Every structure is written in C-alpha cells, then in structure tokens.
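Novice: need coordinates for the below:
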Amino acid sequence: MDSQLSGGFLKHTLSSPMTFKPYSFQLPNGLDIIHHDVGVLEVSPENANRAIVISSGIHGDETAPIELVDDLVSEILNGAWVPQSRTLFIIAHPDAIHAHTRFIEENLNRLFADVNADRNAECQLANHLQEHVRRFFVNTKDNDEKWHFDMHSAIRDSKHYMFAVVPASTKTTDVRPLIGFLKSAQMDAMLLSRTPSSTFSWWSGENFGALAATFEMGRVAPLYQNDMSEFAPLKQALINFLCDCENVEAAIEHDLSIYKVTRTITKTDDAFSLAFSGDAANFTYFKEGEQLAEENGTLYVAQKGGEAAVFPNANVAVGQRACLLVTPFVPDESKPLFVNVGSEPGPIAIS
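Specialist: So this is what the prediction gives:
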C-alpha cells in the first residue's frame, strides 16, 4: 500500500500535509489509485462501465458515512475485494470534522447550484468538489452509467431510520435502478423530490444525468462512536454494486416505502416558526388542516389527506428549506420513473 495511506484514508484526510500534491500508484491486483486531493481518491479498474461517486463528510458531524467510506477504501487498498467500477471516494470537509460541527460558516450542502464567490472556506470547498466530480464524469465513456451516493446522517429521530432523497432534475434519467439498490441495501424509504435543491447529489444529477441520491444514515454521533453494524447491509450492497454482483434476492425481499414531495416550505423571514416541536421525528404525520408553521401571519397547514414532515428546521438561514412535506407514493415499476423539476414523479419525462 502507498505509504501516505498506510494509516488509512480518513487519517490522511484529517492530518494531511499543507503542501499536498496529487499522485497515483497501482495495486498488485492492477487497480489504479489516484489521490487527487485531500479527501478525494479515485479507484480505477480496467474496462469499467460505471462511474460512481461515493461522498461523505459534507457535514462534519455526520460521521457514520465518513467511517463507512474509510472502511471501503481501506479494504480496497488491502486487496480484500476488487471493484469493477471507476469510483471517486470523497471525505469532504475535514475542518468541520475536526471542529465536530455541521459546518464552519455556511451549510456546504446548499452551495452546489453553481460556482460560488470565494466568500468563505465552504464556498471554496464546494467549488473544488464540483470540479473534481466534473472531471471524473467528463472522463467517462459515452455509454457508462453515472451514479452519485452522497451519504449523510440525520440530526433527529426518524420513522425511517435509513432513507434516501432522490433530487429532482431536468434530465430524463430513469431512477428505477435506485429502487433495486436501496432494497438490496435494506434502506427503509425513498423520497422523490420536485424542486431543485442545490445539494451535492442534485448537482451530479442535474449536470451529468447521474442516478443520484442523498442517503440519510441513522443519527449523528461522535467519530468512532457509531454502531457500524447498523449499516452493514448498506456496506455490503455498495461492495456488491462496485464489484458488479448485486444482491438480487435481497432487493426482491426487502420492503421499501416510497414517498413524493408535495411541498417545500422555505423560510423567507426570521419570524418563521414551526407549529410543532423542533425535535419532531422525520416523517411525523399531520392530519389534514393541522397547523405546520407560521410566518408573519401566513399559516401553513397540512393539505387534503394529510402530510408528513421531513427535515423540519426553523433555524435554517433565510431563503433555505425549512421543511419538506411528503405523502406515500406507489410507482408502476414496469414503466420508467422520472423525477423532474416541477412535475409529478412518473413515467412522463420533461421534454
């Protein structure tokens, strides 16, 4: 193994030299390893037909995904298994990991709409990450599959302990293969968006047509204090996926709840407040007519049939999402499933 990574990918990311320079090397099994940047490492086998980004650490206190990425990279470098897909592994925000905080100045996962002005370190970091992913996807062959799993941990309890948010884009990307992967990973739920979100996974979906999702893995915990056995099915699904040997039996047997977003509540003033406890669990259900939030006399109430709240947070910055409202959704899996901006998820794509 390369001496710089002998202590592990995470250790290098958290204690890298100030003058890091990109370099590459080859493992005895023929895998090319390209260490592009601090926290950005590419694994490149010959004749790959998939390009997969697996990112973590966008929020520094969401540590289970960081540990999972470190485990995957360590096993690849030690020859425990050999991926057949080009894969870009990312541990995004070492400064926030060191500080045991979500971010330093600005929420990094709201900075992927475009190139950012250099107003703070998070803006600069988002620009760097976009460039790394851009180069990674641009270097794929025309028919290669493109995927991006951006892994997070929730800051609150949830009816569904592990779930994925599929961003809406303007691309005609059939997201049904994600359903099979999530079932094999024993994820509990899948949430289909309707609006652009400026998240990392949205950026890959919108710009490259990648099958992209934000994964929510349990609750936040201090680094190395996660029970990683909780995420063993996800880890195994990722290994199977990277090795091109998906677990079809697990995908068939596992039940996956699917939701669609009905509305996004955006905070437009500091007067915004939720009408329920700020620590309410994700997917808490509200009956039709129940009050959800209030802002300067404008009341938000649950719509016909009721709605469940996901990611409720009155403390976000003005202009950011304060809550997603969702309802159950059952797609016809015999037909394409498109998740396009401003339209119902379904077999009809935006032209």
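Novice: going forward, measure contacts between C-alpha atoms and count neighbours the same way
Specialist: Noted.
Novice: confirm residue 327 sits in a strand?
Specialist: Yes. Counting by DSSP: H, G, I helix; E, B strand; the rest coil, residue 327 is part of a strand.
Novice: make sure it is actually in contact with residue 263.
Specialist: No. Using Cα atoms under 8 Å, residue 327 makes no contact with residue 263, being 9.8 Å away.
Novice: residue contacts, residue 148?
Specialist: Contact partners of residue 148, counting by Cα atoms under 8 Å, 6 or more residues apart in numbering, are 52, 53, 54, 55, 201, 204, 205, 210, 211, 212, 213.
Novice: make a ChimeraX selection of the buried ones in the residues you listed.
Specialist: Remark: buried members of these, expressed as a ChimeraX selection using 16 or more other Cα atoms under 10 Å:
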select :52,53,54,55,201,204,205,210,211,212,213
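Novice: can you put the contacts of residue 148 in CSV and add secondary structure?
Specialist: Listed next are these as CSV, based on three-state DSSP:
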residue, secondary structure
52, strand
53, strand
54, strand
55, strand
201, helix
204, helix
205, helix
210, coil
211, strand
212, strand
213, strand
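Novice: of the contacts of residue 148, closest to residue 61?
Specialist: Closest approach between the contacts of residue 148 and residue 61, by Cα to Cα: residue 55, at 14.3 Å.
Novice: the closest one reaches residue 93, doesn't it?
Specialist: No. With contact defined as Cα under 8 Å, residue 55 does not reach residue 93; the gap is 10.5 Å.
Novice: pull the longest helix from this protein.
Specialist: In the chain, with assignment by DSSP state H, the single longest helix is helix 121-138.
Novice: packing partners of that one?
Specialist: Applying 3 or more Cα pairs under 8 Å, 6 or more residues apart in numbering; DSSP states H and E, we find helix 121-138 packed against strand 50-56.
Novice: quick one: the strand it packs on to chain centroid distance?
Specialist: Distance of strand 50-56 from its chain centroid, counting by Cα atoms, centre = their mean, to the nearest Å, is 10 Å.
Novice: next helix or strand past it?
Specialist: Proceeding N to C from strand 50-56, the next assigned helix or strand is helix 63-77, under DSSP states H and E.
Novice: which parts of that following helix are buried?
Specialist: For helix 63-77, burial by neighbour count (16+ other Cα under 10 Å) applies to 63-74, 76-77.
Novice: likewise stretch 138-152?
Specialist: Within stretch 138-152, judged by 16+ other Cα under 10 Å, the buried ones are 140, 145, 146, 147, 148, 149, 150, 151, 152.
Novice: and which of those is nearest residue 112?
Specialist: Taking Cα to Cα as the measure, residue 112 lies nearest residue 150 of those, at 12.6 Å.
Novice: the closest one sits in which helix or strand?
Specialist: strand 145-154.
Novice: quick one more, to check against the first:
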Amino acid sequence: MQDLLQQTLSGSAPAMTSGTLPNLRWQWLDEGILELTPLAPTQQAIAISAGIHGNETAPVEILNALITRLLQGEMLLAARLLVLYGNPPALRAGKRYLRCDLNRLFGGRWQQFENCPEAQRALRLEQALETFWQVGTHQETRWHLDLHTAIRGSYHTRFGVMPFSQRPWPDDFMQWLAAAGLEALVFHRAPGGTFTHYSSEHFQAASCTLELGKALPFGHNDLTQFQAAQQALAALISGEPLPSTGKTPRRYRVTQQITRNSERFQLHMSPETLNFTAFPQGMLLAEDGETRYFVQQAREYVLFPNPNVAPGLRAGLMLVEDNAHNAALSVDAAEPLQ
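Specialist: Here you go, the predicted structure:
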C-alpha cells in the first residue's frame, strides 16, 4: 500500500491488502478504509474520516499525506488508527454526493434509503467503526475526527461542530481542537444523523466534525492554509507534543434548526451569506408554506444555510453565543459581528 488516495480513486482493490513494517501493521479493509496498528502497546484508538462529501478534497489530501509518511516509515505511529475515506464514488465524481447526503444517514437512518448507494456506504462505515473499537480494551481512549470543508465562506474560517452529548468533553480533546487552529466550536443540543454523532452516541467517542476551510476540487487546494490542522493531526498520530495552542475557540450552541419540508421552501438569505452571519431578533429567516422561521433570541448566527437540500433535510442552523465562556476569552478574540 503506497498511496491510499490513488488506490481509492482507482476504484480497484490493491494487490496486497496487509503488511508489517518496523513500527506498525497495516490492513486494507475495504474501499477507502485502512487500519494501522502500532507494534508497541497503546491505550488510544483514533478514527479519522474525510471525504464524507466528495467535493471536500483538502482534508482527504491532508490525511493521505500523513498516511503516506506512516507507511514510508517517516513518522511513528503511537495509536491504533482507522482511516476512512467516506464516499469514494463521490470523490471520483467530484460531487458532494451521488444520490443522498451521506452525513445525514448514520445511526441507522440509512435504512430509509435502501436503494441509495450512500445508504450502503453508511452501513459499511458504521460496521468499520464498530469492529475497530470492539477489538480494543476497555481502558482505550476513543477519538473520532471527521474532516470537512464548507461550501460557503465563513467569519470563522476553521470551526468544529460537536455532536449532542451529555458526557463532559475531555480536556485533552478540547486542547487538541484549539491546537488544530479552530476558531469556534458549535454544540448541538439534539441527536442527528452525522458520522460524529453516531460514534459519540454508540461508542462514547470524543467526536468532532472539523470544518477546515473552503470546499475546492482536487488540485486547487492551498494546503498551507491547513497547516495548523495537519501539524496537530501529525502530533496526535505520532504521540509527539502538540504545537503551541492558539486562541481558545469561541463557543456557540444550536438554538433552532431550519428544515425544508416542501418545494415551497424559501430561505430569505443571500447566496453569499457567510457562516456565522448575525441576524437581529424578529427577522424572518425562512418560510415553507404556513411555517415560518424567525430569529428568536436577541441575536442569532446562521450556520450551513442551504435552500437546495432535499425535502425533510436541514436547510440551516441558528446559533447563539455561549456568553459565559466567550466573556472569559481575551479581548482581542475574533468576533463575527456585522
């Protein structure tokens, strides 16, 4: 196995599906799924996914560069590692997805779309995670990092989306997210169909969806813009000290979801609206027949506005700031105000 990305884009199985190197064992499990196990004992198991949306290519390239260094012996492996390229057919096509949005199908939601290729892939990814963590010990630390880039520009260029969880977030996990250059963290308040919610709910993993920049095709990414995340990932995988932590991320929580339920849906936002754009209380955000969505709090921020989703899916999230946390940050912290 020389280059997991090229192997995945080729659409064929590798000639060799397993091997042992001086520091690790590797096993190709399925298209875009590779498991690496250090020969030395470890108490950490990390799943890193990318390419859940096939048009978000920079995280795939970043992850592939790290895996290549491991397989060429240029970097030590200090944790059990599962690498998952989420949607290989969409990656090959350069499309977000072929039939269904893969990141809405986890937690068994794929059963509602049995004829959709993404539904079959969601099941396979769930199985891969389950098998990976079942073979570990009860003392193992479980992390899942799902790497993405966003369709829209953003007042916070790099941010993380935390799945709903009633467990406290581990301090070292939160420190790692800051070291990865995230400027903001968004906390869900309800279950969802994302890959990170699945790993958090079913396997008690510390999970985060990382939005690391703008979605661009292969060959058009300036990977220097992803340096903080790449360095933090390398340190995590190899067990090296984290790079110096930047500013503590600002925190937001989801206050309401805008859902497109019919073809009558209208989102009252410009196509150029940036993530974390602020709206004042009382403003009409969207309408769908007799259903209307207004800003309910004094000020709310929009995330992932998209009027073109399929009926029944999320067309946007509205956020409020975690004022208690953000007030404690340094006065020069970035704030996306209009």
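Novice: list the residues that contact residue 178 of structure 1.
Specialist: Per Cα under 8 Å, 6+ apart, neighbours of residue 178 of structure 1: residue 211.
Novice: doesn't it fall inside a helix?
Specialist: Yes. Under three-state DSSP, residue 178 of structure 1 sits within a helix.
Novice: so which bit of structure 2 is stretch 51-65 of structure 1 matched to?
Specialist: Here stretch 51-65 of structure 1 aligns to structure 2 at residues 45-59, judged by TM-score structural alignment.
Novice: any idea how far that stretch is from the chain center?
Specialist: Stretch 45-59 of structure 2 sits 7 Å away from the centroid of its parent chain (Cα atoms, centre = their mean).
Novice: now stretch 308-318 of structure 2
Specialist: 18 Å.
Novice: any idea how far apart the tips of that stretch sit?
Specialist: 17 Å (Cα to Cα, to the nearest Å).
Novice: hang on, the earlier thing: how about the buried residues of stretch 138-152 of structure 1 in CSV, adding distance to residue 179 of structure 1?
Specialist: CSV is the format used below for the buried residues of stretch 138-152 of structure 1 (distance: Cα to Cα, whole Å):
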residue, distance to residue 179 of structure 1
140, 24
145, 16
146, 16
147, 13
148, 14
149, 13
150, 16
151, 16
152, 19
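Novice: from the residues you listed, pick the one nearest residue 232 of structure 1.
Specialist: residue 151 (14.3 Å).
Novice: that closest one pairs with which position in structure 2?
Specialist: By TM-score structural alignment, residue 151 of structure 1 lines up with residue 147.
Novice: surely that match is in contact with residue 50?
Specialist: Yes. Using Cα under 8 Å, residue 147 of structure 2 is in contact with residue 50, at 4.9 Å.
Novice: overlap in contacts, those two.
Specialist: 59, 60.
Novice: spit out the contact partners of the counterpart of residue 38 of structure 1 in structure 2.
Specialist: Aligned by TM-score structural alignment, residue 38 of structure 1 pairs with residue 31 of structure 2. Contacts of residue 31 of structure 2 were listed using Cα under 8 Å, 6+ apart, and they are 8, 11, 12, 13, 88.
Novice: isn't the fourth one right next to residue 4, touching?
Specialist: No. At 10.5 Å, residue 13 of structure 2 does not count as touching residue 4 under the criterion of Cα under 8 Å.
Novice: between the two, who's got more neighbours?
Specialist: Between residue 13 of structure 2 and residue 4, counted using other Cα atoms under 10 Å, residue 4 has the larger neighbour count: 23 against 14.
Novice: wait, the more buried one sits on residue 32?
Specialist: Yes. At 7.0 Å, residue 4 of structure 2 and residue 32 qualify as touching, with contact defined as Cα under 8 Å.
Novice: wait, doesn't residue 20 of structure 2 sit right on residue 36?
Specialist: No. The pair residue 20 of structure 2 / residue 36 is not scored as a contact, 9.6 Å apart, by Cα under 8 Å.
Novice: shouldn't residue 181 of structure 1 be within a helix?
Specialist: Yes. Residue state for residue 181 of structure 1 (three-state DSSP) corresponds to a helix.
Novice: spit out the contact partners of the closest residue to residue 151 of structure 1 other than its chain neighbours.
Specialist: In space, and not counting its chain neighbours, residue 151 of structure 1 is closest to residue 215: 4.6 Å by Cα to Cα, 6 or more residues apart in numbering. Taking Cα under 8 Å, 6+ apart, we find residue 215 of structure 1 in contact with 149, 150, 151, 152, 153, 162, 163, 164, 165.
Novice: and residue 215 of structure 1, what pairs with it in structure 2?
Specialist: Matched by TM-score structural alignment, residue 215 of structure 1 corresponds to residue 210 in structure 2.
Novice: mean deviation of the one helix or strand its match maps to from structure 1?
Specialist: Taking DSSP H and E as the definition, one finds residue 210 of structure 2 inside strand 206-214. Its matched residues in structure 1 lie on average 0.7 Å from strand 206-214 of structure 2 after superposition (mean Cα distance after the TM-score superposition for structure 1).
Novice: aligned counterpart of residue 273 of structure 1 in structure 2, please.
Specialist: Using TM-score structural alignment, the partner of residue 273 of structure 1 in structure 2 is residue 266.
Novice: for its match, give its distance to residue 288 of structure 2.
Specialist: If you measure residue 266 of structure 2 against residue 288 of structure 2 using Cα to Cα, the figure is 6 Å.
Novice: equivalent analysis for residue 94 of structure 2, please.
Specialist: 31 Å.
Novice: ok, residue 157 of structure 2 next?
Specialist: 30 Å.
Novice: mind listing the strands for the stretch 201-350 of structure 1?
Specialist: All strands of the stretch 201-350 of structure 1, identified by DSSP state E, counting those that start in this stretch, fall at 211-219, 257-266, 273-274, 284-286, 291-295, 298-301, 307-310, 321-328.
Novice: on that earlier part again, let's have the buried residues of helix 63-77 of structure 1 in TSV, adding distance to residue 323 of structure 1.
Specialist: As requested, the buried residues of helix 63-77 of structure 1 are exported to TSV (distance: Cα to Cα, whole Å):
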residue	distance to residue 323 of structure 1
63	23
64	24
65	23
66	26
67	28
68	28
69	28
70	31
71	33
72	33
73	34
74	37
76	38
77	41
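Novice: how distant is stretch 80-93 of structure 1 from the center of its chain?
Specialist: Per Cα atoms, centre = their mean, the displacement of stretch 80-93 of structure 1 from the mean C-alpha position of its chain is 15 Å.
Novice: scratch that, stretch 200-217 of structure 1 is what I was asking about
Specialist: That offset, for stretch 200-217 of structure 1, works out to 7 Å (Cα atoms, centre = their mean).
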